[in-house]
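**Student:** Take this sequence and fold it.
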Amino acid sequence: MRHKILIADGDRQILTILSERLNTKNVQYEIFTAKNGLEAILALQKHRFSVVITEIKMPKVNGMVVLGYMAKNFPELPCIIMTDNSALLAKKRLIKEPLHYIDKPFKIQELAELITKILEEKKNLGAYFMAYPFPVFLNY
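**Tutor:** Below you'll find the predicted structure:
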């Protein structure tokens, strides 16, 4: 099964570079792109993603709206926020699991490693819940 990744950024060049370079001979993802927050929300409604990568500053609908939509509808969906250095300290205080961040500019390898880490954690968590299912509570 190939993991589906959504990348949302207002810069088409970043979308092209990330979608081309994240796939390697060892790892293949099904990558979807969105040029703005509205396209990202529409993609989230149509597909089941393993990871979302988003910029905060986007046209039409910004990344904060996308994050709010995800928190309400897909609270367990991991998300990587691409940030700039000027907002790093504020973002560190706000970002909690399943949200992650990566500082711009970043190397593709750094992003690829973060995606791999997130997917591995997700896989391990799924295996844990399969081994230790929640008890069924009866309502008397």
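
**Student:** only C-alpha atoms for contact and neighbour calcs from this point on.
**Tutor:** OK.

**Student:** List the buried residues for the longest helix along the chain?
**Tutor:** Identified as the longest helix of the chain according to DSSP state H is helix 108-131. By neighbour count on 16 or more other C-alpha atoms under 10 Å, the buried set for helix 108-131 is 111, 112, 114, 115, 118, 119, 122.

**Student:** residues in contact with the fourth one?
**Tutor:** With C-alpha atoms under 8 Å, 6 or more residues apart in numbering as the criterion, the residues that contact residue 115 are residue 51.

**Student:** The most centrally placed residue in the chain: helix or strand, and which one exactly?
**Tutor:** Centroid check for the chain by C-alpha atoms, centre = their mean gives residue 52 as the closest residue, at 2.2 Å. Element membership of residue 52 [criterion: DSSP states H and E] is strand 51-55.

**Student:** Please provide the structure for the following sequence as well, for comparison with the first:
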Amino acid sequence: MNNANILLVDDEKNIRLTIAQSLDPLGYQVATADNGEDALLQLQAQEYALILLDLKMPGMNGLEVLRRAIEIHPDIKVIIISAHGTIEDAVEAMKLGAVDFLQKPFTPKELRDLVFQVLEIESSSTNESSSYKKEINIAKKWRRKRQFNKAIVHIKQAIGLDPSLPDAFNMLG
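**Tutor:** Okay, the predicted model is just below:
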């Protein structure tokens, strides 16, 4: 899903620049916003496949932007990025529809791998998954869409494939 439009929302200019430069060679089109209000305006003007969203920003925080972004585009994928996030923040973000949480500082490779993984979830066929990781990713997709019964089906399939791994059990919890 290269060429995907990504909206990067972070109040720190250096972070925006670094992330945009990390994703540019992969062919992603990265737009930036330095605050929540600007991000919401851009979301109304254009569709994005993914939002990389800082949790702590002056004015509107990342959780509020997430709530409003999901209202505008219910299927949008959001990765929360933060140096100040707590476990409670991460849980709240996941409940609101975020697909993942990336703790700062992170390497460009970690970022690229996560972005690629998140954008590939949508293109994965929900009927043709055969590995544990694919089942977990599909379950995350259904959880994000608040289709919890469908998510549980894939979590159970993941457990059947490898009951020794904790991810599926954590998702059930």
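
**Student:** TM-score for this pair?
**Tutor:** Once superposed, chain against chain, the TM-score is 0.79 (TM-score structural alignment, normalised by the length of the first structure); 125 aligned residues with a C-alpha RMSD of 2.1 Å.

**Student:** which element is residue 70 of the first structure on?
**Tutor:** Per DSSP H and E, residue 70 of the first structure falls inside helix 63-73.

**Student:** cool, residue 78 of the second structure as well?
**Tutor:** Using DSSP H and E, the element containing residue 78 of the second structure is strand 77-82.

**Student:** Can you name the residues in contact with the helix or strand just after that strand?
**Tutor:** On the C-terminal side of strand 77-82 of the second structure, the closest following helix or strand by DSSP H and E is helix 87-96. Applying C-alpha under 8 Å, 6+ apart, the contact partners of helix 87-96 of the second structure are 63, 66, 67, 80, 100, 101, 144.

**Student:** Now for the third one, how many residues are close by?
**Tutor:** When neighbours are defined as other C-alpha atoms under 10 Å, residue 67 of the second structure has 15 of them.

**Student:** residues in the second structure aligned with the helix holding residue 70 of the first structure?
**Tutor:** Aligned by TM-score structural alignment, helix 63-73 of the first structure falls on residues 62-72 of the second structure.

**Student:** re earlier: just the angle between the strand holding residue 52 of the first structure and helix 108-131, please?
**Tutor:** Angle, strand 51-55 of the first structure to helix 108-131, by axes from the mean of the first three to the mean of the last three C-alpha atoms, to 10 degrees: 140 degrees.

**Student:** helices or strands up against strand 51-55 of the first structure?
**Tutor:** Applying 3 or more C-alpha pairs under 8 Å, 6 or more residues apart in numbering; DSSP states H and E, one finds that strand 51-55 of the first structure contacts strand 4-8, strand 79-84.

**Student:** Swap in 10 Å and give it another go.
**Tutor:** Counting contacts by 3 or more C-alpha pairs under 10 Å, 6 or more residues apart in numbering; DSSP states H and E, strand 51-55 of the first structure is packed against strand 4-8, strand 30-34, helix 37-46, helix 63-73, strand 79-84, strand 99-104, helix 108-131.
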